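S.K.: Here is my input; please provide its structure:
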Amino acid sequence: MTKAWTKREGLIALHQVQGVGWHTIDQLFHGGWDPSLSMKESREVFNKISWRQKKLPEILAKKWTSSFVQRVQEELSHRKIQALTIWDRDYPELLRKLPQPPWILYLKGNRSLLNGRCLAVVGTRKPTHYGKNITKSLMTEVVAQGWTVVSGMAAGIDGDAHRSVLNTGGKTIAVLGSGVDVVYPKHHQSLYERLVQEGLVLSEMAPGTKPHPGLFPQRNRIISGLSHGVLVVEAAERSGSLITADCSLEQGRDVFAIPGPITSEKSLGTNRLIQQGAKCVLSGSDIVEEFPHFSHDDEQGTSEHAVSPLEGLSNEEKVLFQLFADDPLPLEALQWHSNISLGLLHQLLLTLQVKGKIKQLPGGRYIKQ
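M.R.: So this is what the prediction gives:
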């Protein structure tokens, strides 16, 4: 007998049924069910399953028709949403190895980015000027090395990371905690449109799903699961970004963190990560050197053009950096010559260290690298 739909089409349609989540599909598969079966053929399998949701068989009985499966396919096509199932050949291998890999990913944009060399970048929704500058600088370095940046399109560091990558012509993926067609936060509408056109937006949630706090931890496991490592730029002590870092550790990924002033609430989480063993990142090379099997291909490309030592620096950073010669300078001399307030001076010095421009010597002295 010819099937009314394929196994793949059946899984995609099943995922659109309200109340069906990861565990329900897992329960069905363990019960011996095949998504290509008609409802009549499925009933025998359903009768053997101890359902978590008692009303689900009744819901499926009403939904599970050839017209429903076809309608789901047509609706996705109409919305220009691609569906990538765990059975597809280009499903990301790193995700496939997770304890609970997504059965389906909904995509808008360039799906080939999924199998690139990915680095997750996350951070606070309310970054400081320091955090914004560091994000922009590091994304330039990471993109130059051929990495694809994965983040969550959230306000703050996530959005800054995506924009910085797009502005340098790099590759970036946004993983949403809502349906792939639902823009959240709303003020990221223009960023979302750029990501669809120039990068990739994806979600595990069925299209139309509204954002909900319970969905973001699921989203975070995909951000880290797609990536070889996660970089946390700024995070408070109880930041949601630390959940992504925890996911990375559980998945056996590398965790990187940007140090910050111990007086800054936005750096309490990252400084704590470093205390707990995350690698302290002062420049993009600190990340790249952890993956020597990746960096070789980019050595020729990165040496083809000389880079100005002032590239990637803000105006204030340029003024301070140009004071450095070959000899180390004490803090007092830097403050005297730059006429910069002590608080801002400390921040700029730390930023220049993170960007790999200077280093601190014993006795409160600084020298150009």
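
S.K.: going forward, measure contacts and count neighbours with C-alpha atoms only.
M.R.: OK.

S.K.: Show the end-to-end separation of stretch 166-178, please.
M.R.: Its start and end residues considered, stretch 166-178 measures 22 Å (C-alpha to C-alpha, to the nearest Å).

S.K.: now the longest helix anywhere in the chain, how far from the centre of its chain.
M.R.: Assignment by DSSP state H gives helix 129-144 as the longest helix of the chain. Centroid separation between helix 129-144 and its chain, computed with C-alpha atoms, centre = their mean, to the nearest Å, is 15 Å.

S.K.: Following element in sequence after that helix, please.
M.R.: The helix or strand immediately downstream of helix 129-144 is strand 148-151, counting by DSSP states H and E.

S.K.: just checking, what packs against that following strand?
M.R.: If you count contacts as 3 or more C-alpha pairs under 8 Å, 6 or more residues apart in numbering; DSSP states H and E, strand 148-151 packs onto strand 118-122, helix 157-167, strand 171-175.

S.K.: With S285 as the reference, name the closest of the ones you listed.
M.R.: strand 118-122 (13.3 Å; C-alpha to C-alpha).

S.K.: let's see this one next to it:
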Amino acid sequence: MDIAPDLQALLRLVHAGGATAPRRALLSAPVGPAAALAGGPPAWRAAGLDARQCAAMADEAVLAPSRAWLTGAPGRHLIGWHDPDYPVLLRRMTAPPLALFVEGDPCRLWRAGIAVVGSRAPTAGGRDTAAAFARHFAGAGFSVVSGLASGIDAAAHIAALDAGGDTVAVLGCGIDIAYPRSNLRLHARIAAEGTLVSEYPPGTPARREQFPSRNRIVAGLALGTLVVEAAQRSGALITARLAADAGREVFAIPGSIHNPMARGCHRLLRDGATLVESPDEVTAALGPIAAGLADALQGRLHAPIQEADTILNTADSDAAPGIDDVDPDYNRLWKAIGHDPTGMDDLVSRSGLTVAKASAMLLSMELDGRVTSAHGRYSRKS
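M.R.: Below you'll find the predicted structure:
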């Protein structure tokens, strides 16, 4: 399968590594990435890339694994910082990643999410608490974001999937690598039912120095971060700090003074995090912010957002409420959605839309309260 020229150019810039500013400038050039890179090494050096970066961009063998991964199966994507589909919340972070490798529906990265993070070696109670909160968040329509580590991360991902909700796993290695190996089956399950994300090219091994960078993406994709259990020195505290620095909400669950895994949470509480004892407290705090994200998504999709009571009152109509005069594609998709759960293939066949366009519209309908989804199947919300 051929890769579009702009995507080829993006791959080269990702593999160049090193200083981000000149690569971001080339990626954002008005003529497009492919045209910006067409001048070869002299133009690259003029843009500020050093000799090592230029050599990496010209090395076809280095690019081959990423090309193979992108074309190896459906549902694999590379989204650049210049792309309008780049997640709006992550774009607002300091030094957002140049690009994201994504396995799954990239539109899900726009969904209102809550990061659930904590210890890799939690207590049994901490693991159960993480699962209970994640299950509630998924049921309330939030995506559960975490880092696919052992312990709290894994418990949150599994609970969200088991509840029929969305989960986003951000990796500190190549997207094709399950780390730790104990999460191999969970990695595969999230690839099939949720969304995997990494800023590192396929084949990149896990390295200690990459995980703080991974944590900034976890914090950046979420409206708020919940820390369940964490020691005094913990990656979860890095995620919480990055979230706070970005102006996002940080929540912490208190624990026993005798539990060393509670000390990180108590430290966060002393530093100004919000103490929570139930998941409702988190969703209540983030609900108004989620509405703002829906407005941002609305602007991206140019689709009408309806009031929930209007939607419910017209749920049995064959026309999408207030949409048919604005966007006939939305009306076709609405007619394709029944009250019984329907898979994406059937919706695409019925509506005549592309998978990408149908996915984006379905996400808008979910945010609008008209559609519900479970395990990749969609139905009208009654």
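
S.K.: Just give the TM-score of the two.
M.R.: Superposed pair, TM-score by TM-score structural alignment, normalised by the length of the first structure: 0.71. Supporting alignment: 292 aligned residues with a C-alpha RMSD of 3.1 Å.

S.K.: one step back: once aligned to the second structure, how far is the longest helix of the first structure on average?
M.R.: For helix 129-144 of the first structure, the mean deviation from the second structure after alignment is 1.5 Å (mean C-alpha distance after the TM-score superposition for the first structure).

S.K.: Which strands or helices does that helix pack on?
M.R.: helix 157-167, helix 284-288, helix 342-354.

S.K.: And the helices in the stretch 151-300 of the first structure?
M.R.: Along the stretch 151-300 of the first structure, counting by DSSP state H, counting those that start in this stretch, helices occupy 157-167, 189-198, 216-225, 241-250, 268-275, 284-288, 292-295, 299-302.

S.K.: I367 of the first structure in helix, strand or coil?
M.R.: What DSSP: H, G, I helix; E, B strand; the rest coil gives for I367 of the first structure is strand.

S.K.: That one and V281 of the first structure, how far apart?
M.R.: Distance from I367 of the first structure to V281 of the first structure, by C-alpha to C-alpha: 19 Å.

S.K.: who's more crowded, these two?
M.R.: With neighbours defined as other C-alpha atoms under 10 Å, I367 of the first structure and V281 compare such that V281 has more, 22 against 18.

S.K.: distance of the more buried one from Q300 of the first structure?
M.R.: 24 Å.

S.K.: Would you tell me which one of the helices and strands packed on helix 129-144 of the first structure is buried the most?
M.R.: Compared across those, helix 157-167 shows the largest average neighbour count, a mean of 23 (mean count of other C-alpha atoms under 10 Å).

S.K.: equivalent range in the second structure for that one?
M.R.: Mapping helix 157-167 of the first structure onto the second structure (TM-score structural alignment) gives residues 152-162.

S.K.: Quick one: residues in contact with stretch 97-108 of the first structure.
M.R.: Residues outside stretch 97-108 of the first structure that contact it (C-alpha atoms under 8 Å, 6 or more residues apart in numbering): 12, 22, 80-86, 95, 180, 196, 200-207, 225, 251.

S.K.: how about a cut-off of 6 Å?
M.R.: Applying C-alpha atoms under 6 Å, 6 or more residues apart in numbering, the contact partners of stretch 97-108 of the first structure are 81-86, 95, 196, 200-204.

S.K.: wait, which of those residues is closest to G156 of the first structure?
M.R.: If you rank these by distance to G156 of the first structure using C-alpha to C-alpha, V201 comes first, at 17.6 Å.

S.K.: For the residue most central in space within the second structure, list the residues it contacts.
M.R.: By C-alpha atoms, centre = their mean, the second structure has its centre lying nearest to L109, at 3.4 Å. The contact partners of L109 of the second structure, by C-alpha under 6 Å, 6+ apart, come to P87.

S.K.: what lines up against it once you look at the first structure?
M.R.: Using TM-score structural alignment, L109 of the second structure lines up with L114 in the first structure.
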